[in-house]
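Engineer: Sharing a model prediction with you, sequence too.
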Amino acid sequence: MTAFRSERPSDPDTHVHTLANGVRVLTIVQPHLESACVSVYVRTGSRHESARLNGISHVVEHMAFKGTRTRDCQQINLDAEQLGAEANAHTDKDHTAYHLRGLAQHAPQFIRMLGDIVLESQFPESELERERQVILQEYLEDEDDALSTAFKLFDEACYGRHALAQPVIGKRRNIERFSRDELMGYVQRQYTGANVIVAVCGPVDPQAMAAQAEAVFGAMPAGAPNLIAAPAYLGGVRTKRMSGSSQTHVVLGFPVPTQCDPDMPAAVMAATVFGEGMSSPLLDRVRERLGLVYYAGCSADVSDLAGQFVIEASTTPEHLDALFTEVTTLLQAQAVSIDPVHLERARNQLAVRSVRARERSQRRLEGAAQDLFVFGRVRPSGEWMERIASIDADEVRLQFERMLAAPVSAAITGKVPAGTKERCQHRLASLQSPSA
């Protein structure tokens, strides 16, 4: 007799089984495919790390493929590639994920192979020293990237010393120091049943996938959900000059509702209205009409802990002041009224984005897994679209009004002229004083 509980979300192709130890088995049946994606999501990332351990989730993800109790690194690679499968993994602020994609008939084997990697990795000392050098190269590449640096400084401006502001790549001194025992201890604490989702997408049998997952993951310790307190939003301006850069990179934004807030969809709509696509107010003004930038964009980055309305742009130093002037003017205009044409454009852009995400197996799996972590259920596809369809212009306008009443956060990197921070602070202060 199996020891899992079955649940049926609203979408008929989506199935969730919960094992006795809390591991959830998510299956999305797509009979029109011949391939299958199998992923294991673990609810642990840089936001779950102490300052001393910042970067350890990412190191664990790298090292998980370097040897288990029964397979060395070479055998792990060969086992996947003999089946024609693609192996991959990634680490984010809120989760770590391991993936295999190949023929649907091999999905049960993929569950076993990923289970071996997630549950039985041994982090061999010799492999750790080699991989440490690889990760340090990745760290240096990230440090040299002016826009990536701007985003890290932006997070610090938003959340200060809270773990949510920590970079996924971590700190260099930590990467250089992490020991095998630290990696093993971190996995033992964080990789527990309450924080694991085994996810499968393709032409597969949900009951068979649940049974296979139970055989592999059923003995995993149950543990408790990896939860942390939400940060306070701070605001402020950060700058960093970077030699060798001829451009100035800007990231600025405001707090918006979290993923769990009913107003969150209106914040996403606001970002889409403001800066998605060449016809949006942001791109049309600063790129098409004034030529101040080659690249600019706007997005709403929301999680269960916090939300950010983010504007990013790359310009030249002589255009920086003009860029800030135009962006602040555009933001103030949105807080007064929303053009119905742009509202309809944004609504359709979000609809297409949602449809395309559902058509991409890996993207759909990740979205469903995030739903399970945050809401405890997989939201039906129509729920998001119904909410987007219901948002009116005044809801979006109100989002801009609330944002402009909150502290602004900004980061400027690359070629940063003298006095930039002070001029930026002065210009952004006018957002709270529209008459200035």
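Structural biologist: Structure received. In this text the structure is predicted, and so the values were computed from the model without any measurement. Residues are numbered from 1 along each chain as shown.
Engineer: Every contact and neighbour count from this point should use C-alpha atoms.
Structural biologist: Fine.
Engineer: helix or strand for residue 40, which one?
Structural biologist: Secondary-structure assignment from DSSP states H and E places residue 40 in strand 35-42.
Engineer: and the comparison structure, right after this:
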Amino acid sequence: MQTTISRLENGLTVASTHMPDAHSVALGVWIKAGARDESEGQNGVAHFLEHMAFKGTRNRDAAHIAREVEDVGGFMNAHTSREETAYYINLLPEHLELGVEILSDILTASTLPKHEIERERGVIIQEIGQSLDTPDDLVFELFNKACFGDHTLGQSILGTQQTVSSFGQQELKGFMDRFYGSNQMIVCAAGLLKHEEFVVLVGERFSGLSISAVPDRSMPVWQGGDSRADRDLEQTHTVFGFSAPGITTAQRYDMLVLANLYGGGMSSRLFQKVREDRGLCYSIFAFAQMMSDTGVFGVYAGTSEETANEMLKVCAAELTDCLSNIQADELLRSKQQLKASVLMRLDSVSATMDSLGRHIALFGKAQNKDQLIRSIEAVSIDSLSILIAKIIAGRPAMAAVGPVSAVMNVTDLSDLFSS
């Protein structure tokens, strides 16, 4: 397995990982702009634009795009996150040229047809409605708001019905023209391919791109809020968390190891103490959400209103205990799980391509498996203790959906970590 990175004359980054035993190719385009980079009043425009990418170009209509990829057994999709937007296609190696052609067409020749905008507007409004009707989706939307308030990191990636209803060609094209430039894009691939041939194909199709703006991101201020939606549900869905280091810091691996040890797999502390020992919930997990300049370390759980406070007390007690009582065997187990995850992803062309694009977008270079393994192995009991002390010294944020009147507030939750 060999990774090679090239840069075209127009500033476009082209990267590929040759996987000689693969039987397919995954290729994609990463744009270093996402929902965080939307202007005021345009919440949801990055996601709307992602939906519109496959809806028509100067050379193909929406049906033609879909058929052309699926006629050769391919699969295409896209996603929008806080700080990136990605478009990708999986297909057989002999159809690599077609994949590059389709991706270049939807990103350099999109016509954003008005009738497709209206149709997709309805689809996205339905998506927003479904999210609002899904408690374990809604609680994370409320939690982001409790963490970051009116900052764009606190807004829904989907947008609101009001903002989505207002977007037209001008707003969509404006976001694309502003950020979809050669300096903001990474075209990457993984699988059975030759880098030199890939670079030639990309150069032929993307040579017309020019430089675009680089997102001017403001640092969010942690709010430590408490956001709730009282709903007539069987369960109370709860999320709490703390301000934490971002993904570009040296502590990112400590974050991952801690999240896994504290609330990752079935052997984690939360699974054992909250679910297995006390039977307080069916679903509980810890997560490390990391952006370029900030992060969140948190916990989600679904439980009854009557047991929610006990569950929160156990969560607080276990995280506090990790300050001084992490055992060598549980640390080793957590690191082994993460190392296995890194190595298992290498068997997938999609996962390899995804990691390649994301690493270059964040760090400006690819990270090989040996570097990743060494970084995970370097995490120690002492480094985790330093991270935990830093995290719980701040005020938490929390959100709850369901029967919530009896659930403790964020001030009471904060007291659990300071007592």
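Structural biologist: Looks like it came in fine. On a predicted model such as this, the values are computed, not experimentally measured, just so you know.
Engineer: Got a TM-score for the pair?
Structural biologist: Remark: TM-score between the superposed chains equals 0.97 [TM-score structural alignment, normalised by the length of the second structure]; 419 aligned residues with a CA RMSD of 1.4 Å.
Engineer: coming back round to it: so the strand holding residue 40 of the first structure corresponds to what in the second structure?
Structural biologist: Under TM-score structural alignment, strand 35-42 of the first structure corresponds to residues 24-31 of the second structure.
Engineer: And for stretch 140-156 of the first structure?
Structural biologist: Residues 129-145 of the second structure are where stretch 140-156 of the first structure lands, counting by TM-score structural alignment.
Engineer: before we move on, the earlier item: who's in contact with the following helix or strand past the strand holding residue 40 of the first structure?
Structural biologist: Using DSSP H and E, the helix or strand that follows strand 35-42 of the first structure in sequence is helix 56-63. Contact with helix 56-63 of the first structure is made by 44-46, 49, 89-91, 96-98, 121, 123, 127-128, 131-132, 135, 168-170, 174-175, 178, 183, 186-187, as judged by CA atoms under 8 Å, 6 or more residues apart in numbering.
Engineer: List the buried residues of stretch 164-176 of the second structure.
Structural biologist: 164, 167, 168, 171, 172, 173, 175, 176 (16 or more other CA atoms under 10 Å).
Engineer: how about it, which residues of the first structure does it hit?
Structural biologist: Taking TM-score structural alignment as the measure, the first structure aligns residues 175-187 with stretch 164-176 of the second structure.
Engineer: To which residue of the first structure is residue 217 of the second structure aligned?
Structural biologist: In the first structure, residue 217 of the second structure lands on residue 228 (TM-score structural alignment).
Engineer: that's a strand at that match, yeah?
Structural biologist: No: using DSSP: H, G, I helix; E, B strand; the rest coil, the assignment for residue 228 of the first structure is coil, not a strand.
Engineer: Quick check: closest non-adjacent residue to it.
Structural biologist: Spatially, and ignoring its direct neighbours in sequence, residue 228 of the first structure is nearest to residue 48 (7.1 Å; CA to CA, 6 or more residues apart in numbering).
Engineer: if we can go back for a sec, how far away from the center of its chain is the match of stretch 140-156 of the first structure?
Structural biologist: Offset of stretch 129-145 of the second structure from its chain centre (CA atoms, centre = their mean, to the nearest Å): 16 Å.
Engineer: ok, and what's touching that stretch?
Structural biologist: Under CA under 8 Å, 6+ apart, the answer for stretch 129-145 of the second structure is 153-156, 225-228, 237-240, 397-402.
Engineer: For it, list every residue counted as buried.
Structural biologist: Residues of stretch 129-145 of the second structure classed as buried: 131, 135, 136, 138, 139, 140, 141, 142, 143, 144, 145 (neighbour count, 16+ other CA under 10 Å).
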